[in-house]
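Chemist: Mind looking at a prediction? Sequence and model below.
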Amino acid sequence: MTSLGSLTEFVASQDELVREAALTLPHEFSRCTYSLGPIRQAVYLCLTCQLPRGLCSSCSIACHTDHEQIELFPKRNFRCDCPTTAIPHGCTLHRSLEEENRENSYGQNFRGIFCRCGRPYDPKCERETMIQCLACEDWFHESCLHLRTRPSSREPSPVPETETPDHGNDTEDNQSEASSSGLPPPLVSAEDYDAFVCSSCVRSINTLRRYAGTQGVIMVVRDTEDSPWRKLGCNPLCADPPTNTEDDLLDIDDSLTAPGQKRSRSHSFHSEEPERKRQHISPEPSSPCLAPAPNPIAQAIFQSSQQPSDTEVPLTEGDVFLTEGWRERWCRCSRCFPSLSDHPYLLEEEETYEPPEDPDSALSLEELGMRALERLPRDRAIDGIRAFNDMRDDLLAYLRPFAQEGRIVGEADVRQFFETLHESKHGS
């Protein structure tokens, strides 16, 4: 029999549960984001619904509570699919039925698979941190980025009590070592970089490919198939970069256009926009190129990847890890700027929508009860207060013998009280 000890302890435990719930879900989930149009927002994949479509935070809780879901984390230019004809399960927040979203992009994450290895994510056995690409927003295993050896997934890694295993990252930083607990540190740790861009996206962005392997744009490479993986471009602090001539730039092949975070520290729609947010987002005409000299190793690897051979072993995937302050270090000459401006997230931090704060999230059970009574019509509120007072008097009378005899109130005793109360109501 489970002992409640005392009613005071029981009430205190319930208040603690309310506080924990407020910390876990501090937002108000009463509005579907469909009316906001395509925005960057947290997206949830509903596996129960027939089509692989995405839900906003509110609909994942209000409309699909009993469905199996996967959190995909922020996706840019995404509109909630819940109130559309693509999902047969009707939206409870956006009442009018909308046409299917034609502008949403549904990559492999919407089939429940991730990374270049195409594996599904299983939180019960996955031991590695997964890192989100800033550009395509897919998720990648550290071992697939050659940051560590792929660990055995037969058993989950031990996680300290203060840490929670996660598909991706916290709202600020992706702590590689935290969610890969029990494993040796990765070759590039969370403290070493601010954002990650996968190889496919690097190859599709000319200026980013040009910077690869230079100081502050880390690459992981190896010299031969048997060589250990090592880092290029580790030190972001360097002297003034050399000025490059047009002849230097012509040596870089701009024809590499293969198709294509640690989560970036994104601004919320509800956060105050910094004064410098709109600085330096336009080109600087007639200025010399201030980009660092291309890393010859990185450029040779990109050149050779144009004509891959079945017998060749890749010396790098071409992923890059951008260190702190990377947006301020871009060259904005007429040659470098165009491919950056085609991807605005490379020039300024993105706003990520978050639901408004729930004003009731930090209230106690008593305060929540009083708030509910205040919202009822007067006659119904009075009836509710009378019913509560009657139940209180009955409960005190039921518990008085326990107090007089010094007996502990057990779970079965509490259950018996409410069963008796239920029977008396139906009997009358």
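Modeler: On my side now, so go ahead. Remember, it's a predicted structure, so these values are computed and weren't measured experimentally. Numbers count the residues shown, from 1 in each chain.

Chemist: switch to C-alpha atoms for all contacts and neighbour counts from now on
Modeler: OK.

Chemist: so where do the helices sit in this structure?
Modeler: 7-24, 57-62, 176-179, 199-204, 206-211, 246-250, 296-304, 337-341, 365-374, 378-405, 411-427 (DSSP state H).

Chemist: Mean neighbour count and distance to Q69 for those helices - can I get that in TSV?
Modeler: Listed next are the helices of the chain as TSV, based on neighbours: other C-alpha atoms under 10 Å; distance: least, C-alpha to C-alpha, whole Å:
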stretch	mean neighbour count	distance to Q69
helix 7-24	13	17
helix 57-62	21	8
helix 176-179	21	21
helix 199-204	21	27
helix 206-211	23	35
helix 246-250	11	48
helix 296-304	16	38
helix 337-341	17	35
helix 365-374	13	29
helix 378-405	12	37
helix 411-427	11	34
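
Chemist: here comes the other one, which I'd like you to weigh against the first:
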Amino acid sequence: MACPDNKEPTTGCEAGKIVDDEEDNGVTLEEILEEEAQLEEDANAVLGGSDDANCTYHLGYVNRQALYACVTCRQQSGDLAQLAGVCLACSYHCHDGHELIELYTKRNFCCDCGNSKFPFTKCTLATEKSELNENNSYNHNFLGKYCTCQKPYPDPDDTNPDEMVQCIMCEDWHHNKHLGSSPPPDQDYSEMICGQCMEKYPFLNAYVLPVESDQLSLACKLEAKTIEKEQLNLKKATFWPEGWRNRLCRCEKCLALYADKKIQYLTDDQDTVEHYEQKGKMACVNRPSNNERLMEALSSLDRIQQVEAITEYQSFAAELKDYLKTFADNKRVVREEDITEFFGRLKERKRRRLDGESTGMPHFCR
């Protein structure tokens, strides 16, 4: 039913936008879809390259995958040797309802779920596993701590939250304010190496310096540089442009150095987070997006029904955001039962509203 001509509606009836008469706080369908698309793209980037149905243990030490630390199953010890990580599929199937720490991605990691570090939890996806994965690396991220400040994320005591950046070497996350140096003014960099890792691997400082054109013919790029001693002792973060790894020397001597330091991954094009995220996005290319499904559903409605649907969507999104915020504020993991309860309450409220309505006129045209 169209809005009556003799009555000014309290909210606009323009399809795709809800407008308040007193103040234009309208949200267009395009804005809703853009926000939804960004959230979906972020999720695909982190999770799209990981298997959500099968434990990755049989793949061994995976180049890069999404990982989680289970607080519920963790042996209460600060000993790094007791820390463990589980793959995406195990976080869903073996640790459902547990308190989990999202670790983003880590390199060369074999899923620990069900091994000796989980005496009371068995892996339901891969029952035969070794006692330990001796080549796994763990840091304080598995305890929910980050940066040199050893603080959690988000930090409830930090009144001025700061962006965090992941070091590509130690894979710890660092606050910008604790890096010891600032990123390029235009934020035009591909990867960051923290000050601790620059100190640990001083040869990297050679690649911060420009290479003289007449020295490029030398066999080893490191030997091509004249480096002052103090330049090899930089203890601040460095920011690296796209493709910088291609400049790393691959002579026999340097390759032996990388192997000795266990940092051969620097010469692996598939090691980068960017490569992993692109793989995840490509894996989702042929899947219908949430936006496509939403637009398909909206196209089957008339104009008034579209506006009602958008209004309901806005209300739902706001309520869900507020509901999930209570879990974040109380550091609780959202369980399947919680989501079921949320939708149950929505369904019951909608039923009561429909039972009490005596007219078919859209609520925003009354």
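Modeler: Here it is on my side, so go on. Keep in mind it's a predicted model, so treat the numbers as computed, not measured.

Chemist: if we can go back for a sec, could I get the helices of structure 1 in CSV, plus columns for distance to C133 of structure 1?
Modeler: Shown next, in CSV, are the helices of structure 1 (distance: least, C-alpha to C-alpha, whole Å):
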stretch, distance to C133 of structure 1
helix 7-24, 26
helix 57-62, 21
helix 176-179, 14
helix 199-204, 9
helix 206-211, 14
helix 246-250, 27
helix 296-304, 19
helix 337-341, 16
helix 365-374, 42
helix 378-405, 53
helix 411-427, 51
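
Chemist: contacting residues for the residue mapped onto L125 of structure 2 from structure 1?
Modeler: Under the alignment (TM-score structural alignment), L125 of structure 2 pairs with L93 in structure 1. Neighbouring residues of L93 of structure 1 by C-alpha atoms under 8 Å, 6 or more residues apart in numbering: S30, R31, C32, C59, A62, C63.

Chemist: go on, D393 of structure 1?
Modeler: Applying C-alpha under 8 Å, 6+ apart, no residues contact D393 of structure 1.

Chemist: counterpart of it in structure 2?
Modeler: Checking TM-score structural alignment: D393 of structure 1 goes with nothing.

Chemist: which residue numbers in structure 2 go with the longest strand anywhere in structure 1?
Modeler: The longest strand of structure 1 (DSSP state E) is strand 69-78. Under TM-score structural alignment, strand 69-78 of structure 1 corresponds to residues 100-109 of structure 2.

Chemist: Once you drop chain neighbours, what's closest to A291 of structure 1?
Modeler: Nearest non-adjacent residue to A291 of structure 1, counting by C-alpha to C-alpha, 6 or more residues apart in numbering: C331, 5.2 Å away.

Chemist: what's the average distance of the longest strand of structure 1 to structure 2?
Modeler: Compared with structure 2 after fitting, strand 69-78 of structure 1 has a mean deviation of 1.6 Å; criterion: mean C-alpha distance after the TM-score superposition for structure 1.

Chemist: neighbouring contacts of that strand?
Modeler: Taking C-alpha under 8 Å, 6+ apart as the rule, strand 69-78 of structure 1 contacts 37-48, 60, 103-105, 109, 112, 137, 352.

Chemist: list the buried ones in that strand?
Modeler: Q69, I70, E71, L72, F73, P74, K75, R76, F78 (16 or more other C-alpha atoms under 10 Å).

Chemist: any idea how far the spatially most central residue of structure 1 lies from S200 of structure 1?
Modeler: Nearest to the mean C-alpha position of structure 1, counting by C-alpha atoms, centre = their mean, stands F73 at 3.4 Å. Here the criterion is C-alpha to C-alpha, to the nearest Å. By it, F73 of structure 1 lies 20 Å from S200 of structure 1.
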